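**Q** after the sequence you'll find the predicted model.
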Amino acid sequence: MTYESDRLRDHVAGELSRARERTALLTEAVDDGDLIRQHSPLMSPLVWDLAHVGNQEELWLVRDVGGREPVRRDIDELYDAFKHARRDRPELPLLGPDEARRYVATVRDKVFDVLDHAQLEARPDAGSKLVENGFAFGMIVQHEQQHDETMLATHQLRAGAPVLAAPAPPVPPSPVTGEAFISGGPFTMGTSTEPWALDNERPAHVVDVPSFYIDRAAVTNGQYAAFIDEGGYEDPRWWSPEGWQHRVSAGLTAPQHWQRDGSSWAATAFGRTARITDDEPVVHVCYYEAEAYAAWAGKRLPTEAEWEKAARFDPATARSRRYPWGDDDPTDDLANLGQRHLRPAAAGAYPAGASPTGVHQLIGDVWEWTSTDFHGYPGFVPFPYREYSEVFFGREYKVLRGGSFGADRSACRGTFRNWDYPIRRQIFSGFRLARDA
């Protein structure tokens, strides 16, 4: 083994352990009754997510990469996300809390043994792509962190006394308002070099984007409250036909978890209710709400290509960077990620993370809706399985970019793509606006 392979092995082990610590925090914060309860038909019981994380790890790392005997082949179908809708999972004969904990611990012990013996360098054989640069391990790290964010969303939906706590996000040194101009021309979108990038981020390809303006900050609570107070939810002029139909049928009158507080608004977050903070990004809005606000404000949502150009393109070098601030991994002073804070940070709270054109907080805080349907890039190749991305391509899903305060740095980068139905708002979703130049 070389020094580089040892260093990669240590990195993989650290990322696996870091993800598991977060999973333990989210599942041990509640009692076993809460663990098996379904807090919303949109979400699985937390105990399902826990065992599902272990089952995916077993399938890919123990059986496939390691070639080891199955730990629990009998539960594969129970934890196959495509076989059972979330609303139906509480009726399945799921592993109980203690059994699920023992299962994921057993799997993890075997995974560390597989990691000790895996060859992570590139090889000429066809099977090496799965483990090259630790990809399969990185895929599982990202999968667990994505489920941790899903479990965090479940915590937001649970009733009862608060069980999670975190310090408040940093205070902005100065407010951020206005727009940034992004000059037209080609840029490189996607990646062919990021070692743990998932299939829908690949391959890198050149996209020519006309000049546009994009807001330097995401739309805030205060701005969104003005839309409500001026009758935005009662006026079909601002809504698309599909959006208006959903607004009426779902009875939408404000972002999820908002309620009137005298002449102002309050919001409930993880069991605590407080008045909204005007300069924090609005969160828990669906695509249709974001689209309606944009029309009311005389702007529009950015396309996915516009969002990525604003987030990655450096006009001085004409190069696409990994992140708005450069190529270095996120740190605590660059972005609000990883559940360090349990809410978005106010506009301007991370000045060191701004892009070269002065656009702030493109990474972290809230997932940002774009106007683009989810599809594969030119030359897309599904890897390592079609069900990760390809089966979701089409008009049913809209792309979200940038990550949220609940997203982890391992599953959030300048090329990372998220997607969801345009009606979804239990996710940590917000938006920023753009307009033609």
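**A** Everything's here; your move. Residues are numbered from 1 along each chain as shown.
**Q** drop to CA atoms for contacts and neighbour counts, all remaining ones
**A** Will do.
**Q** quick check: Ala29 touching Ala165?
**A** No. Counting by C-alpha atoms under 8 Å, Ala29 does not reach Ala165; the two are 10.2 Å apart.
**Q** what is the top helix by length along the chain packed up against?
**A** Longest among the helix segments of the chain by residue count, using DSSP state H, is helix 3-28. In terms of contacts (3 or more C-alpha pairs under 8 Å, 6 or more residues apart in numbering; DSSP states H and E), helix 3-28 is packed against helix 46-57, helix 97-117, helix 135-157.
**Q** how about those in JSON lines, adding mean neighbour count?
**A** Listed next are those as JSON lines, based on neighbours: other C-alpha atoms under 10 Å:
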{"stretch": "helix 46-57", "mean neighbour count": "24"}
{"stretch": "helix 97-117", "mean neighbour count": "16"}
{"stretch": "helix 135-157", "mean neighbour count": "22"}
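**Q** how about a markdown table for the ones you listed, with distance to Trp296 added?
**A** A markdown table is the format used below for the helices and strands packed on helix 3-28 (distance: least, C-alpha to C-alpha, whole Å):
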| stretch | distance to Trp296 |
| --- | --- |
| helix 46-57 | 39 |
| helix 97-117 | 48 |
| helix 135-157 | 29 |
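**Q** take the one below as the second:
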Amino acid sequence: MFPLVEERSGPSGGRGVGFPWKSRAWAELETARARVLSMLGGLPEEELRRQHSPLMSPLIWDVAHVANYEEQWLLRALGAPAITDPAFDAIYDAFRHPRATRAQLPLLPPDSAFAYARRVREAVREHLRALPEDSAVPLLAGGFVFGMVAQHEQQHAETLAATLQLMTAPEYPVPGARPRPRPGAVPQAEVFIPGGPVRLGSDTPWAYDNERPAFQQHVAPFLMDEHPVTNGDYLVFVESGGYADPRWWHPKGWEVVQAEGLKHPGFWLPQGGHAWLRRRFGQVEPLPKDEPVQHVCWYEADAYARWAGKRLPTEAEWEKAARGGDGHPREYPWGDAPPTRAHANLGGDAWGPAPVGSFPQGVSQDGVWGLLGDVWEWTASDFRPYAGFSAFPYPEYSEVFFGEAYKVLRGGAWASAPVAVRNGFRNWDFPNRRQIFAGFRCARDVR
């Protein structure tokens, strides 16, 4: 039994053989490591060690956890010599130690954690050279296990970004962010998605077990928002008293509102009257009304949808909109070409969502914008297995999370890596979580 990965998010992982994967696998591993080092390289040791929020791990825990996971799966599981004693794994086992307790563990100090990560990566590079390109071994077929580890590190980079957003005194200074486009005002409209069959799930070489097996399902016609709900849209709900009216809220959501005193999305700063600011990492800036709202939990998304006379889409509807109403099993909303900067806001270097309407090359076949990137999108669906689900490579990746406790998110955020997004990818979280980069769009039945 191998220790467990904490973050879920799975991109390319399949079990096909004959797929040339080694060069891509190494490139994705190195891209992920460069991102983590760039994010953390300028922070002093005390900030790397500190528990910035009980919701998140100390930053340096993630660094060694990622390296330990890589050692277990790309070295030990593939027959290479171990670097650490397996007893070391327990410190970085995400299931054994809740996040709020990890600062109390005997963690590697920052210099040692980064050195451990380098040592593991060097050993992986040497071992990768000796592995066959074509293998029927389940972990190696199509390079699955290398894709799993690369995606895992990128998912932790996204988790690191969420931790950095929670930093206070000092706040994390936004690095030189990639400029975000300003396309101008975009009116919110609805798109008709024709009913019919849709292929759900994935069969690509690096898809995760919860996306398998791919299957067809009939979806009734529906209407979906052309763009995600923006800050400006959501502000109307806030200023009209939406957080004070239990009519719009799921009963458990209303309990959360009252218990936590919620009055607006996370990191919004009311200034009196109709003036609003937001805190984005180390900056306080005017609330941009043309960007997708983020840092809202499922209960907030559900309440807004009810208030607007709509609802959240099911994950089958979301995937139908992403695949296209004609039923073609596209891998991405625009087709089968991998994401580029022209398609979507991904990769983390923009350090925030782009205004809606920024990526015309990423529009779906039916005219839905922004389905990948910018913000994760809450759906109405509980996280449940597809028919025929089989846990791989270990049950704790997905299986232990199935049930009504978790809601499904789709699409990926600005902090998600291109390697870890596609139409079939399923993310999930508790419905009260707000530190994640999540927003939503609405749907409604055709009458």
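**A** Yes, it's here. Please read all numbers here as calculations on a predicted model, not as lab measurements.
**Q** tm score of chain vs chain?
**A** Taking TM-score structural alignment, normalised by the length of the first structure as the basis, the two superposed chains have a TM-score of 0.95; 427 aligned residues with a C-alpha RMSD of 1.4 Å.
**Q** on that earlier part again, so where in the second structure does the helix or strand just after the longest helix of the first structure end up aligned?
**A** Using DSSP states H and E, the helix or strand that directly follows helix 3-28 of the first structure along the chain is helix 32-36. The aligned range for helix 32-36 of the first structure in the second structure is 45-49, by TM-score structural alignment.
**Q** returning to what we had before: neighbour count: Ala29 and Ala165 of the first structure, which is higher?
**A** Taking neighbours as other C-alpha atoms under 10 Å, Ala29 of the first structure and Ala165 compare with Ala29 leading, 15 against 11.
**Q** can you get me a residue count around the equivalent of Gly403 of the second structure over in the first structure?
**A** For Gly403 of the second structure, the aligned position in the first structure is Gly394, judged by TM-score structural alignment. If you count neighbours by other C-alpha under 10 Å, Gly394 of the first structure ends up with 12.
**Q** cool, His274 of the second structure as well?
**A** There are 8 residues near His274 of the second structure, going by other C-alpha under 10 Å.
**Q** equivalent analysis for Leu342 of the first structure, please.
**A** 22.
**Q** so it, which state does it fall into?
**A** Reduced to three states with DSSP: H, G, I helix; E, B strand; the rest coil, the structure at Leu342 of the first structure is coil.
**Q** to which residue of the second structure is it aligned?
**A** Using TM-score structural alignment, Leu342 of the first structure pairs with Trp351 in the second structure.
**Q** so its match versus Pro179 of the second structure, what's the distance?
**A** As judged by C-alpha to C-alpha, to the nearest Å, Trp351 of the second structure and Pro179 of the second structure stand 9 Å apart.
**Q** check which helix or strand covers Val248 of the first structure.
**A** helix 241-250.
**Q** would you check the span in the second structure matched by the helix or strand following that helix?
**A** Per DSSP H and E, the first helix or strand lying C-terminal to helix 241-250 of the first structure is strand 258-261. Using TM-score structural alignment, strand 258-261 of the first structure lines up with residues 268-271 of the second structure.
**Q** again, but for stretch 132-144 of the first structure
**A** With TM-score structural alignment as the criterion, stretch 132-144 of the first structure aligns to 141-153.
**Q** stretch 84-98 of the first structure too?
**A** Using TM-score structural alignment, stretch 84-98 of the first structure pairs with 97-111 in the second structure.
**Q** same thing with stretch 232-244 of the first structure?
**A** So stretch 232-244 of the first structure is aligned with residues 242-254, judged by TM-score structural alignment.
**Q** which residues does that stretch contact?
**A** Here stretch 242-254 of the second structure makes contact (C-alpha atoms under 8 Å, 6 or more residues apart in numbering) with Val257, Leu262, Lys263, His264, Tyr299, Glu300, Asp302, Ala303, Tyr304, Arg306, Trp307, Asn432.
**Q** so which bits of that stretch are buried?
**A** Gly242, Tyr243, Trp248, Trp249, His250, Gly253, Trp254 (16 or more other C-alpha atoms under 10 Å).
**Q** just put those in a markdown table and tack on distance to Trp376 of the second structure.
**A** Listed next are these as a markdown table, based on distance: C-alpha to C-alpha, whole Å:
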| residue | distance to Trp376 of the second structure |
| --- | --- |
| Gly242 | 22 |
| Tyr243 | 22 |
| Trp248 | 22 |
| Trp249 | 21 |
| His250 | 21 |
| Gly253 | 19 |
| Trp254 | 22 |
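**Q** which one of those is nearest Trp26 of the second structure?
**A** Gly253 (43.6 Å; C-alpha to C-alpha).
**Q** for the closest residue to Asn432 of the second structure other than its chain neighbours, give me its contacts.
**A** Distances taken as C-alpha to C-alpha, 6 or more residues apart in numbering place Cys297 nearest to Asn432 of the second structure, at 5.1 Å, with adjacent residues excluded. Cys297 of the second structure is in contact with Pro431, Asn432, Arg433, Arg434, Ala438, Gly439, counting by C-alpha under 8 Å, 6+ apart.
**Q** tally up the residues packed near the spatially closest residue to Gly282 of the second structure that is not a sequence neighbour, please.
**A** Among residues not flanking Gly282 of the second structure along the chain, Pro173 sits closest, at 4.2 Å (C-alpha to C-alpha, 6+ apart). By other C-alpha under 10 Å, 14 other residues sit near Pro173 of the second structure.
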